[in-house]
Structure formats: structure tokens, C-alpha cells
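Enquirer: Sequence and predicted structure, then a few things I'm wondering about:
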Amino acid sequence: MPQSAPTRVEEPQSAASPGSPLPREVGGGFVAVLAFCGIAVSVMQTLVVPLVTDLPQLLHTTSSNASWVITATLLAGAVATPVMGRLGDMFGKRRILMVALALLVIGSLTCAVTSDLVVMVVGRAIQGGAMGAIPLGISIMRDELPPQKLGSAMALMSSSLGIGGALGLPAAAFVAQHTNWHVLFYGAAGIGAVAIALVLAVVPESSVRTPSRFDFIGAIGLSAGLLCLLLPITKGADWGWASGTTLGLFGASVVILVLWGLIELRTTNPLVDLRTTARRQVLLTNLASIMVGFSFYAMSLILPQLLQLPEATGYGLGQSMVMAGLYVAPMGVAMMVVSPLSARINAASGPKVSLMLGLVVIAATYGAGTVMMDHVWQIVVLSTALGVGVGIAYSAMPTLIISAVPAGETGAANGLNTLMRSIGMSTSSAVVGVILAHRTTSFGGVPLPNTDGFKTSFAVACAAAVAGLLIALLLPARHRTAVAPGNPAAASEPRDVSDADEADTKAGIETQAEAEAETEAGPVVPEPLTGRLVHGRVLGPGDVPLIDAAITLIDTGGQQLGRTASGDDGRYRVAVPDAGNVVLIGSAPGHRPQAATLLVADQPVVCDLRLTGGGTGLTGAARTTGGEPLAGATVTATGPDGAVAGAATADEKGEFTLPELAPGTYTVTLAADGHRPHATQVELTGGEPVRVDAELRPAARVRGTVRGRGGRPLEDARVSLLDSSGDVVGQFITGEDGAFGFEGLTGEHYTVVAGGYAPSTRPVTVGGAEPAEARDVDFLLTHGR
């Protein structure tokens, strides 16, 4: 069937369907357990806050050295978060989550048994390795939960960092005030152990993997760059912001991170895919995350100090450590309560609106804080309002990230996003610390932060939220591709890989009519899916429905997006995470597998699969119909249950190998840009490798330029591509150069329509059995005829 390339007008879709592989049934406590893991990690990070002023005495050292107890956790967490996310994508997210929680337990026990500074810093650094648990939890949710439950679950998991901090602070203060301070770390170890037991009992291992080699050079480079960046941010106040050490580390971080980026761009399987990270939606979300992290942590620094200052200062509220923690706790409660609401906002209006709304609430809260700091009730109102704003903003971030990256990269992508929040929090600590340290009043010979310092801190945090709002305004808006309302399958008539005859086309039209009838009778898709799914029937010889046929959905890079099995009537339905080109694979024992390339927008796509006789093959080469090697072709092997068992990329000679596959039956699918996919079934017996040599038929493309009077290129002209049935299968909005293009066309006859002035129509034929490489169609649009 004809396909068009993703155009400038198609953006990643709403958070309502950030989904992933078709979910399995998970226990009712699945979300609660993962959120508990995030809260446990957050409690670990903040449990030393009540001890900050006493640490020099407890560890028999100076205040400057004692600050390493906090700095070590921050630095270790910054390095571990993206690394663990990548390891989770490669080796299993549940497995790496267990590693993170184990580090939490080990680090906590190390701190619990010592009063030595060096050992304490080592233990806190080990604890910092647990920070990767939050992005790993979000990625597991994407893999396992149905779309209608995913939004609220991700919102809760994303907010767990703030929830644990706000709730853990008063608990830690109470323990520190009434018992031995080592009990704090024993408690953290106990919480971590409980989290491990719950994960073992409730959380399944995700089947979504990205088989590749770990990028050790990338990990070392990123670690070095982050250390050189975060060290001067956190220690600059002690070393002096203009000191040679501070400036030298900042300069070194720039050099290291630039070199690291250049190396990552040339690495086959990088730790962080910078090309994906540079996508507009991912890049802007990460920048906004820095601002949200800055704003969130500023309140955690300002309010406790304001509450605990003596009333005799004229502006302090004279509260104890425990009461100060309790008055800030509503922030965490608000973040927890607002999670379902934020998920609904994501589903109804999109994560961009949710992020902007959260930042508006944050900015308004800090603005109000400049005049609301005279009474305890005002502090409670501020902390609650900030919890609402941060909860809404935090829930939008993972949705924006996972809707713009492949399923196999969600762990690393969310890890990087969590890192951005940590950078914002570190910067907030440094900036607010400098402001409060330099705007002081002498009280009993002791310099204390004055009213002007608190108001300035509120104003700076408000400015950070406003900056985040301006960044969020630049995020792509939700866009619904214009598809004829009655033709959800306009871009996806069922096509046989081997031959697309009239009988198949006619059957596809009948199936489409049936699907429309079902839609009129009642909704087929839950509302949060916004219609983005592929459904149809799996038929064998004689159009007999096939039961339990494996259906697998992959992206053009070979990453699994979803899987399911056909029912008693041969019907299947699989959710699609994002709009764009996907490859649908159907296989069943004793039948030849099928693969079809589909363009999925916001409407349901109907695709019937007809499976015929069986076939053989494995390893081998991918070539064009002219015998040229297809370097970079993606080869994917799926098992009988539809799970991706292995993937590989063809080398410069088109050769590929899928090693370490257990004996059994597999469906091998080959896909390459600009070519039709090829699928075949393979039986491995444990003997010599079986070879598959496949020729991929080329797809065609139509391209051209829209010009106005005098030959001037026209911007914002709408160009539509219609198939032989008159259905719209692609649209393009021209840029400044007036150019347009439609890729991956496998049909024969099309019509190109250019509008903007008086519309112009051109029929185009791109070839039959051997489609031509390209057809150029230029338009000249003028007023009138």
C-alpha cells in the first residue's frame, strides 16, 4: 500500500497513548509498587537534610567537607541515571531496577554503621546509584500498562521524587530529633529491602529490549563531563565562583561534553542517541525540565529556613524542625492527589498544555510568595499550590519524552530527562544558597537570611518557571492528520507482500466497511487511544480465520512497539504508540508470515493479513532487485508468541547474522528505507545456521516544488496525495523552498493535488512491478485559472 513520509505537519501525539507493546495483565499493585520504589529513592536523597547543620559535629569534620555527604549522592545519581536507563533498555528494566534498589540498601547500610566522613561519602555515593529507579519505573509502565491506565501511572511515578522528598522530610526530622541519627540509614535500608521484595513479587520483566553492546566510552565521557559541570555548581560557593578551580572545571566540562557528543554521533549504539535527543520535542522538554527542577527545589530550600527562623527576627515563624517538615508535607500530598487530574489533562489537551499549566501554577505560587510569608497558614498554602503545579508539570515530561522516542530507547531517554531535573535542582541549590548567604541580617552576632533574601529567591524561582513556560510554548502542538472521516484505512489497505492483487484490495474494502459498521455500533477503541491502532483479521488459505496467530508491530528501526494474538474469529487489535510509519508482521505455525508497511495517524487503520504456505531461511543477505547490497537494512526475528527475539543491521555488503537464537520457529523480517519489507518463517534445529537471502523491492517517491507567479517558491501550500480509490494517503505543507515529497510508495497510480490558491491536480504513475525511483511533479499556482 502507498505510504508517505512523515511531514512537517505531523508531530508526536498526545500523552494519552504514550504506550508501547500491547500490555500483559499485571497485578493491581503494579503501579503502587513502582511508585513506592520512586518514593523510597526520594526519601533516601532527602533524609540527610535535617542533619545538614549537625553533620560537621557528627562526622568530626569541617562544614565544607561535610557538604560532600550531599554532593556525593548528587554526582553519583547524575551519572547513574542515564547509564541505568540504557542498561535497562539492553538487559531488562526490571533487572536493572533491582540493581538500583540493591545499591540503595548497600549504600544505606554502609552509612548506618559509620561515623567516618570518607566511609559516609562512599555510602552516599552508592546510594546515588539508586536514582535510576524512577526513569526505569516509567519505562516499565510504558511496556506493561494499557494506554487508558498509563497516563495517571506515569504521573504518579514522575511525581514520586517530589512526593518522597516532601513526606520524608518531616519523618526524617522526627527520627533525627528523637533517636540516634544512624537510625535514618537503617530505615532507608529497610525501605529498600521492602521495595526489592515487592518488585520480585509484583513487577514482571519487560519484553522490550535493545540488543547491542554497552557504550563504555560514552559512559566514561558523560560521567567525566557531568562531574566537571556539577562539581563547580555545588561547590562553587565554597571554592569561590571566580576561583581557578571553579572556572577550570566549567571549561573542562564544555570541552569534554563537546568531544563526547562528537564521539556519540559516530557510535553505532551510543549511550545517548543525540539525534533523538536533538528532536525538537525531546530537546525542549529537557530544557523545560531543568527549569521545573530549579523551581521545585527552590521551595524546599526556602520554606524550611523561613519556618525555623526565630520569631524575634520579625519575619521568622519560630517552628521546630519536625513542625517545619510537617508544614511543607502538603506539597507531597498535593503531588500525589493531583496525579490522576494531570493524566486527564494530558489525555484531553495534550502534555504540552499540561506542562504549561503546571508552570503557570508554579510561577503564580512564587509570585504570591513574595507577599505571603508572614503566617504559617500562608506557607501551607504555598507548599500545597507548588505541589499542584509541580505534579502537573512532572506528569507531562515522561509523556512528552516517550511519545517522541522509539520504545527501545525509553529507559535511556527518561534517564536523561531525570538527569535534566537533577541539574536544575543542583543549580537551584547553588543560586538560592548564594542569594540567602549574601542577603543577611545579624541576629545575636549570627548572620541569618533576611526578608529581602527570601523575596529575591522567590522572584528568581518565579523567573525560572516563566522561562520554562516560554520554552514549553515552543513545543510542537498536537496535530491530527487530515484523513477522510469515513476511511480510517485510507493509508492502510491490506497488501500481500508477494502480490497485491485486486482480490486483496476488494477484501480490504469489505473489511474497512465492517470496521466502519462496528464504529457506528459502538466505540472500538478506548478514548485515551485517540483512535491510533491497527486492527483487522488474520486469514489462512480459503479465507479461513486463523486463531492465535502472532501479530507483532515494529518501527522502521526494528524496535518492537506492540504484539498480540488473533482471537477465535481471526480478529486482532494492537495499539500504536505514535503516528508514523510502522511494520506489521503476522505469523502462525505452518504458514508463511506476512509483513506490511502502514502509515498510522489518529484514525484506526484496518489491515487484513493472509498467511499462505510455510517457508524457510535465516542469516544471509539483504539486496535490491538489481542485486546491490542493502547496507543498514534492519533484520528482526520474532518468536511464535510475537516477541522480538533478536535484531541486527546489515553491513556494507548487505550481510547480516542473528547469533544466540535458541532452537525453534521464528519469523524473520527484513526492512530498509525506501523498500518494501520482506518476511519469512524459519525453523532452527540447533545445527548449521539457515540462510535467508532476500531481495527487497524498491518503493517509489513523488516529489516536486510548488511555485507562484514568476517562479517564486510558495510556502504553506497544502499538497495532498490520493491513491487510485481517491483516498488521501498523505499530506504535506511546503516550507520556504516550496518543496514537497512523499516516500515509500508501493502502489502504481496516484493523484497529486496542490492547493493554496486555485487548486491544481496532476495524475502520476510510479510504476508497476518495478516502481521507478522517483517522479517529479511541479506546480505553478496563480490566482484564478
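Expert: Yes, it's here. Numbering: from 1, shown residues only.
Enquirer: switch to C-alpha atoms for all contacts and neighbour counts from now on
Expert: Noted.
Enquirer: what about the helices in the stretch 301-450 of the chain?
Expert: 321-328, 330-349, 351-369, 376-402, 410-438 (DSSP state H, counting those that start in this stretch).
Enquirer: nearest to F250, of these?
Expert: Closest to F250 of these, according to Cα to Cα: helix 410-438, at 13.2 Å.
Enquirer: tell me what that closest one is packed against?
Expert: helix 68-91, helix 133-144, helix 216-239, helix 280-308, helix 376-402, strand 446-449, helix 451-473 (3 or more Cα pairs under 8 Å, 6 or more residues apart in numbering; DSSP states H and E).
Enquirer: Would you mind finding the most buried of these?
Expert: Mean neighbour counts were taken over the helices and strands packed on helix 410-438 using mean count of other Cα atoms under 10 Å, and the top value, a mean of 29, falls to helix 133-144.
Enquirer: relative to helix 330-349, how tilted is the very next helix or strand once past that one?
Expert: Downstream of helix 133-144, the first helix or strand assigned by DSSP states H and E is helix 147-178. With axes from the mean of the first three to the mean of the last three Cα atoms, to 10 degrees applied, the angle from helix 147-178 to helix 330-349 works out at 170 degrees.
Enquirer: Next one for the comparison:
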Amino acid sequence: MTSAPSRTHHQITFAVLTVGVAAFALLQSLVMPVLPTVEVELGTNQTNVTWVLTAYLLSASISTPIMGRLGDMYGKKRVFVIALGALAAGSLLAALASTLPVMIIARVVQGIGGGVLPLAFGIIRDEFPKAKVPGAIGLIAALISVGAGAGIVLAGPIVELLGYHWLFWIPLIITSLAGVAALVLIPESPIRTRGRINWLTAFLLSAWLVALLLAVSQAPKWGWGSPKVIGLLVAALVVVVAWIVAEARSSNPLIDMTMMRIRGVWAANLIALLMGVGMYAGLGFLPQFLQAPSSAGYGFGATVTESGLMLLPNAIAMFAVGLFSGRLASRFGSKNLLVVGSLITAGSYFMLAFLHSSEIDIYLANAISGIGFGLVFSAMSNVVVASVPQEQTGVASGMNANIRTIGGSLGAAFMASVVAVGASSSGVPVESGYTNGFAMLGAAGVLASVAALFIPTMRRDKKTHLEDTADLPHPELAMVAGGTLSGAKSE
């Protein structure tokens, strides 16, 4: 009885979740455009400084599903606060770092905060009225993409006005405030999953992720045919098979393989992989394209700040779409949004590939991609949440977010390899490298739209009530995954 009043104010819970997720999203991308500055400040070289990104990526990939599982077991609020604490601690260490090893350790600690996204989804599903779940999840999902875009935009002004250390002081302040607010204002989840962490499967999961992401992140430097890359890829394949077998046989799996076979889940995960390829590779390489001197035959000679502003339409469009994602899902269905959003994203990258001679082209293409990503990421999260039992929300959405990160790593590695083909003796890429690279990202969007066709749709039976397919076990969330059907009454 005493906790009832606090659970009625779901708007306050949403505000706290938004701040925490926004801080995590910013940390994903703030460092990307200013790596050359960090390289000089820490006295290292271009090869070594990439570990500032790789360490964060590896840590987040490993921690995200584990944190989601811990939240399902011990309480989503509790683990959400711990994740924010890790973000704050890592940000503090990074802000004070004066050497590369300390910065890398700081980024590993920050990566533990990757659990904020699946935990936020789980808290929303536990605390919000059913009719408001789609819109809230859509906004949080869109916020990840918006935050990544905003990080690219804000990095330049922050470094120019305050110095690169403030790339970490600002997130430290935000995460600290969000952590205190979460501790005080968010009610603890009443839903628990019995069991314990299976540390063997957690180790195997970590091992194949490390091997895979290390291979693809270093392949542009070591060479795709090098013994080290091939050895890591073979090791990743062997360990992933061992991990799947161990999870399937475990009475207490970290990732429920039965859950992963649900059509809505595996289709959404495939979309996450492909769209992760497009988003992270696009955000990572478009600033380099814009900053290239016009003497190279392309580019605009933009500064870090100017290139960030040219990406601003992407973040604005994603946020605007996120505001209406719940209504769009109810009206058209999340499956349809995924198909259309993927195709819109593909179109924006094909535009960048073949139409990039003026700044107007860049602004327009970025606005279009923002619309596509906003539709896809909000709808994809809704499908995952609607496809699994409530007690598996954290681990399912965590794995989806994790697969998006893996896709981003793959996309960045492939993009680096494609762009480098035919580079001049000075190391400056030729225009055809970027053209082929952006076309590759467009093809990934087309494949994502095909994957979206496999997501189950809702149907209405002769007795005029909604029923789901065998792969969607929650008819009360029909409006989330399939949309409100004609003649059916929604909440």
C-alpha cells in the first residue's frame, strides 16, 4: 500500500530514465570526432588511440546482456542505479586520465553502463499503463540514436570552448544527478526471475564477443587475411557454437535460446545487426568525408564543429519521429514501420553515395536518415518487448541492443576497409571509396527491410477480438507489435 502512490507517477519515472539513457548515448559518440585531439593530448599514435573506442565497445557488448539479466533477477531499479554509477565512475576516471592505459580502463568501466537501455525498457514495461508502453519505449529507443547524433554535433564546440576533458565531466554530472534521482524516485520492480548468473555461459559469451569485435575492429590495420584476424574469427566461431550448446543445455541460461528462437525476437535482432552497421558506420565516417578538403575532389573542408552541425538534421529528425512513434505503431503497426523505416534509411545512404556535391544534399540526406532510424529503432524495441514474457524483458532487449553494437563494430570495420581501397599515397581516401562505402550501408538497409517481413503480424478472428500468432505470446500488447486493427478498440 505504501508504494502505490509512487507508482502512479510514471511521467517522473520516464523523465529520470530519459536523463540516464541520454548520458549513455552521448558517451557512445562524443569521443568519435575528436580522437585526433585525444591522440595528441595523451601522447600516443593513431593505432593505439582507437582502443579508446574499442575498449568501450567490447565492455558494453559483454556487460549489456549480463546487466539485463541481473536486473530481471535482483531488481531493475537497483541494477539501473549501479549502471549509472559505473558510467559516472568511468567518466570521472576518464576526465582525470593523463595516459592512454588509464583512459582505456576508464572506458571499460563506462561500458558497464550499457545496461541502462534494457533496464529502462524493463522498468517502463513494469511501471507504465499498457497503452503508454509503446510510445515510451519508442522515445527511449529513439533517444539512443538521437544521443549518438548529438554527441557528434556537440563534441566540436565542447572541445573548442572547454577542452576535451569536458567530454567526460559533462556526462559525469548528468549521470550522477540521474543516479540520485533514480534511487529516490523510481520504484523497485515487482517482477523477478528466479535463478542465478551462469558464469560459464557468461564467460563464453564474453570470449566470442571479444574475439569477434577485436578481429573486425583491427582488421583494417592487420589485414583481413592476416593470421591474427583469421585466428580470432575462427576462435569466435568455435566459442559461439560452444556458447549456444552450453546455453541450450543449461537449466539456468544467461540467454534463453528458446526465447531467441521466437520469430519476433530473431527478426528484430537481425534488423538490429544490419541497422547497427548503417548507423555507427555512417556516424563514424560521414564527419571524415565532410572534413576532407575540396582539393580531394569531394568533401567541404569542414571543421569538427561544422561537420557536426551538418549532421544535426539527423538527430532532430530522429527525435521528432520518436515523439510520435507510439501513435504510429498503433496506427500502422511496428512491422510496417520497420519495413518503411529501413527503406528510408537505405535511400538516404544511396543519396549520400551518388548525390553529395552540395551542402544541401548532405543536410537533406541526414534528415531522411534520421526519419528512417527513428522509425526503425522505436518500432524494433517495441517488437522485442512484446515478443517475450515480462520477466525476460531486460535480457531480451539487452541482447537486441548488444547485437546493434556488434553491427556497429562490423559496419565500422567494413567501411574502413572499403574507404581505404585506392587511397592516395598521402593516405587520403578517393571519392569512389566513400561512394562504395555509403552504397554498402544502403544495401544493409534494404536487407533490414527484408528481415522485417518475417516479423509476425496480428490478426483479428471472427469473434472480433485480437489474437496473436504463435510467436507473439502477449495479446495484451497486440497494439505494440501489430498495430490496432480496423474495428478493434484500443486502450
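Expert: Sure thing, it's come through. Computed from a predicted model, the values in this text were never measured in an experiment.
Enquirer: could you dump the helices of the stretch 301-450 of the first structure to JSON lines with distance to A507 of the first structure?
Expert: What follows is the helices of the stretch 301-450 of the first structure, written out as JSON lines (distance: least, Cα to Cα, whole Å):
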{"stretch": "helix 321-328", "distance to A507 of the first structure": "63"}
{"stretch": "helix 330-349", "distance to A507 of the first structure": "34"}
{"stretch": "helix 351-369", "distance to A507 of the first structure": "39"}
{"stretch": "helix 376-402", "distance to A507 of the first structure": "35"}
{"stretch": "helix 410-438", "distance to A507 of the first structure": "38"}
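Enquirer: Does Q46 of the second structure touch V38 like I think?
Expert: No - between Q46 of the second structure and V38 there is no contact under Cα atoms under 8 Å: 9.8 Å.
Enquirer: returning to that earlier point: so which of the helices of the stretch 301-450 of the first structure comes closest to M90 of the first structure?
Expert: Of all the helices of the stretch 301-450 of the first structure, helix 410-438 comes closest under Cα to Cα, at 9.2 Å.
Enquirer: Q46 and V38 of the second structure - which one has more neighbours?
Expert: Ranked by neighbour count (other Cα atoms under 10 Å), Q46 of the second structure and V38 place V38 first, with 21 against 12.
Enquirer: wouldn't that one be in contact with W166 here?
Expert: No - in this structure, V38 of the second structure is not within contact of W166 by Cα under 8 Å, at 12.0 Å.
Enquirer: quick one on the thing from earlier: between the helices of the stretch 301-450 of the first structure, which one is nearest to L229 of the first structure?
Expert: Closest approach to L229 of the first structure among those (Cα to Cα): helix 410-438, 9.2 Å.
Enquirer: superposed on the second structure, where does that closest one end up, distance-wise?
Expert: Superposed on the second structure, helix 410-438 of the first structure shows a mean distance to its aligned partners of 0.7 Å (mean Cα distance after the TM-score superposition for the first structure).
Enquirer: which residues in the second structure does that helix align to?
Expert: The alignment of helix 410-438 of the first structure onto the second structure (TM-score structural alignment) covers residues 393-421.
Enquirer: Now that stretch: buried residues?
Expert: Under the neighbour-count criterion of 16 or more other Cα atoms under 10 Å, stretch 393-421 of the second structure has 393-420 buried.
Enquirer: Ignoring the adjacent residues along the chain, who's closest to T258 of the second structure?
Expert: Nearest residue to T258 of the second structure, sequence neighbours excluded (Cα to Cα, 6 or more residues apart in numbering): A248, at 8.0 Å.
Enquirer: That neighbour maps to what in the first structure?
Expert: Using TM-score structural alignment, the partner of A248 of the second structure in the first structure is L265.
Enquirer: wait, doesn't its match sit right on V272?
Expert: No - using Cα under 8 Å, L265 of the first structure is not in contact with V272, being 9.2 Å away.
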